[in-house]
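Asker: This is a predicted model, with the sequence first.
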Amino acid sequence: MANKEKILVYGASGVQGGAVARKLLKEGYTVHTVVRNPDKAAQLQKEGFTAFVGDLSDAGSLTLAHEGVDKVFLLLPVDYNLDRNRQFIRNTIAAAKHANIKLIVFNTSGFIPDDATGVTAFDIKRESVAYVKESGIASIILQPIFYMENFLIPGVVGNQTLAYPVPSDGAIPWISMDDAAAFGVYALKHPELAGQTLPILGPETLTGNQLAEQFSAALGREIQFYSLPAEAFEEALSAVMDKATAKDLADSYRWTGTNTHLLPNPEQVIAEMRAAVPSTPLLKWIKQAIQHGFFAS
């Protein structure tokens, strides 16, 4: 049976937003989305979404997508240009206000420290969160740390090595994108959580060495952890994105690597969300990835 609510999901053509959009569609919601590419919009239409062609930098192009919408799930693209991000968040909030949106659920796609760090990636997100909170629209802020799907990036997991820019001995919580999407859907369905900033995390905190142990157990061969230097990580990113963005992203990993003690832990996920959302341990996630052909055991 169709649900009467209409929800606009930003980023539905991507992995994060797409997981949220598909869960909502499966539950009978009418799901709107905005994409820049007309061909992508046509494909999403075929999948059952109401897709509009628009751009976060064009306030007018967002208006139509918000018509009749009750709630918004907001994801912003990876872009660490302060002026562009200010334009993105102002345009999305302006469109939401014009449509009298009841609730915005904003997934920040990463942890945001409470205090200023000088790290562009964090400070831009902190400003965006503040703008959402000050908008007058009820909002819920969701903060993951790292996604397990990062392990699918080519070169991260090799035959005998797991190379990632986190410390070997600092414990970090991970979450699967599917679980993160389930947290997002839960938040959209529970407006009474408005006003809160909520960590969304998997059930474990794992050091780099423990990550390798989990992969060794699942793959049936010994995997050694290699704490990838941030400089090497930045260089690799520069091959697929502009150098400024690569540096800003690498800086966020530098900060995280030396401040793991400041990260939230799984016990801080509110009880009602933890009870409602399946928590996928890394070992289970790896085994599922093997079944889908992502890793050779």
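Answerer: That came through, no problem.

Asker: switch to C-alpha atoms for all contacts and neighbour counts from now on
Answerer: OK.

Asker: What ranges does the protein have for its strands?
Answerer: Assigned by DSSP state E, the strands in the chain fall at 6-9, 30-35, 50-53, 71-74, 103-107, 139-143, 146-147, 161-164, 172-175, 197-199, 205-206, 224-227.

Asker: Residues touching the longest one, excluding its own?
Answerer: By that I understand strand 30-35. Here strand 30-35 makes contact (CA atoms under 8 Å, 6 or more residues apart in numbering) with 2-13, 21, 24-25, 41, 49-55, 62, 65-66, 69.

Asker: let's see it at 7 Å
Answerer: 5-10, 12, 21, 25, 41, 49-55, 65 (CA atoms under 7 Å, 6 or more residues apart in numbering).

Asker: got it, and the fifth one?
Answerer: By CA under 7 Å, 6+ apart, the list of residues contacting strand 103-107 from outside reads 71-75, 137-143, 187-188, 191.

Asker: Please pick the buried ones from the contacts of strand 30-35.
Answerer: Among the contacts of strand 30-35, those classed as buried by 16 or more other CA atoms under 10 Å are 6-10, 12, 21, 25, 41, 49-55, 65.

Asker: Can you tell me what sits against stretch 63-73?
Answerer: Contacts of stretch 63-73 (CA under 7 Å, 6+ apart): 5-10, 32-34, 52, 95-96, 99, 101-106.

Asker: any idea how far residue 225 is from the closest residue in space to residue 204 that isn't next to it in sequence?
Answerer: Leaving aside its chain neighbours, residue 204 sits nearest to residue 173 (5.8 Å; criterion: CA to CA, 6 or more residues apart in numbering). Distance, residue 173 to residue 225, by CA to CA, to the nearest Å: 17 Å.

Asker: here's the one I want to compare it with:
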Amino acid sequence: MAQSVSAGSGGHGAPGDHPKLILVTGAGGVVGSVGSKLVAMLTASGFAVRAQVRRLDERSEALTKLGAELVVADFTRMDDTMRAVQGCSRIFFCLSVSDVYLEAALNITAAARHHGVEVFVNLSQMTVSQMSITNITTATTSKQQKYHWLVEQVLAWSGLPVVEIRATLFLEHPFFYAMAAKTIRKSRELRLPFRTAKISPTAAMDVTRVAYEVISNPQSHLGKVYEVVGPESLDGDAMAAQYSKALGREVKYVDVPMEEWMQTDLAEQHLSDHLHNHFTILAAKTVRGENDRKSDDVELVTGVKALTVEEWVRQNIHFFAAE
């Protein structure tokens, strides 16, 4: 059952400044933490924010300190979802990769229609831009990717005022963060099965900045689809070179055969079946060049260029520091 936890009035600005209550879902998420970053930006600007989390912990406590109202809710439960949405005029929907993602997304879409919202901002995936009902197969599309495509279809049918933010692979994805940090610290290697394929990963902060601009002033964005990618298209060697510049020591790209990578690097992650399916399909799509995307939407929406890999590594240098 949903619980609301009042966080007081801190961070909401002067009365009447921002009367709209914004629901930010997935605010306690880990990979990229777009939800928590968005809560921080919105509350700092004086917006009233309700942050949805699955449980009360250190991450949720940090959200209350930012001035957000907390709602503990499971979006697979309709009663939880209805209470989370009630009273909110704007929704930012962002949930982690999960086998219950589709059910959760359908529930919040139904709740948003019931309550009536000014805008529904959906964080989707870049792969949707290349998907259609005729090319979705189990061999080329992960279940998670299909869920994102289906959710976009449902939102289009819903009649809700929607903005789609399609993000490519995050730099905070384990491919470039946790898994990369482990091998960079150990052997100064960036081990990926991408062959010579190029990719343009995005920083979570750039996704957050786009989301902030959209949800803080949605009218000019309604009906738009924004593609959020990094500023450069890089192969493995070029990406390793940017890690090297940021860290001040050589990092070498190692092209690991796909089967070997799945049995070693990926197996060490101990992923659920759903995540394993998603990661392996992501890697295969990258090899086929499907994650080599170009877009200026970050700069178009925010007025600031997207972060390069080198800039992002510098911001997270402690995570890649030698042991």
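Answerer: The structure has been received and is ready for your questions. All figures in this text were calculated on a predicted structure; none of them were measured in a lab.

Asker: residues near residue 259 of structure 1, how many?
Answerer: 12 (other CA atoms under 10 Å).

Asker: which one in structure 2 is aligned with it?
Answerer: By TM-score structural alignment, residue 259 of structure 1 lines up with residue 289 in structure 2.

Asker: quick one: the residue nearest to residue 204 of structure 1 from residue 58 of structure 1, how far?
Answerer: 36 Å.

Asker: what does residue 296 of structure 1 give?
Answerer: 44 Å.

Asker: mind checking what residue 313 of structure 2 lines up with in structure 1?
Answerer: In structure 1, residue 313 of structure 2 lines up with residue 286, judged by TM-score structural alignment.

Asker: do the same with residue 157 of structure 2
Answerer: Using TM-score structural alignment, the equivalent of residue 157 of structure 2 in structure 1 is residue 134.

Asker: Now do the end-to-end distance for stretch 58-74 of structure 1.
Answerer: 16 Å.

Asker: Residue 231 of structure 2: neighbour count?
Answerer: For residue 231 of structure 2, using other CA under 10 Å, the count is 20.

Asker: Counterpart of residue 85 of structure 2 over in structure 1?
Answerer: Mapped onto structure 1 by TM-score structural alignment, residue 85 of structure 2 lines up with residue 66.

Asker: how close does its match sit to residue 270 of structure 1?
Answerer: 30 Å.

Asker: Who has more neighbours out of these two?
Answerer: residue 66 (26 against 12).

Asker: Next one: the more buried one from residue 165 of structure 1, what distance?
Answerer: Computed with CA to CA, the distance linking residue 66 of structure 1 and residue 165 of structure 1 is 39 Å.

Asker: so what's the residue nearest the centre of structure 1 up against?
Answerer: With distances taken as CA atoms, centre = their mean, residue 109 lies nearest the centre of structure 1, 3.3 Å away. Residue 109 of structure 1 makes contact with 143-144 under the criterion CA under 7 Å, 6+ apart.

Asker: Repeat that for the one 10 residues further on.
Answerer: Contacts for residue 119 of structure 1 were tallied using CA under 7 Å, 6+ apart; they are 248, 251-252.

Asker: Now that we have those residues, which of them are buried?
Answerer: For these, a burial check counting by 16+ other CA under 10 Å picks out 248, 251-252.

Asker: out of those, which one sits closest to residue 83 of structure 1?
Answerer: residue 248 (14.9 Å; CA to CA).

Asker: Need the counterpart of that closest one in structure 2.
Answerer: Under the alignment (TM-score structural alignment), residue 248 of structure 1 pairs with residue 278 in structure 2.
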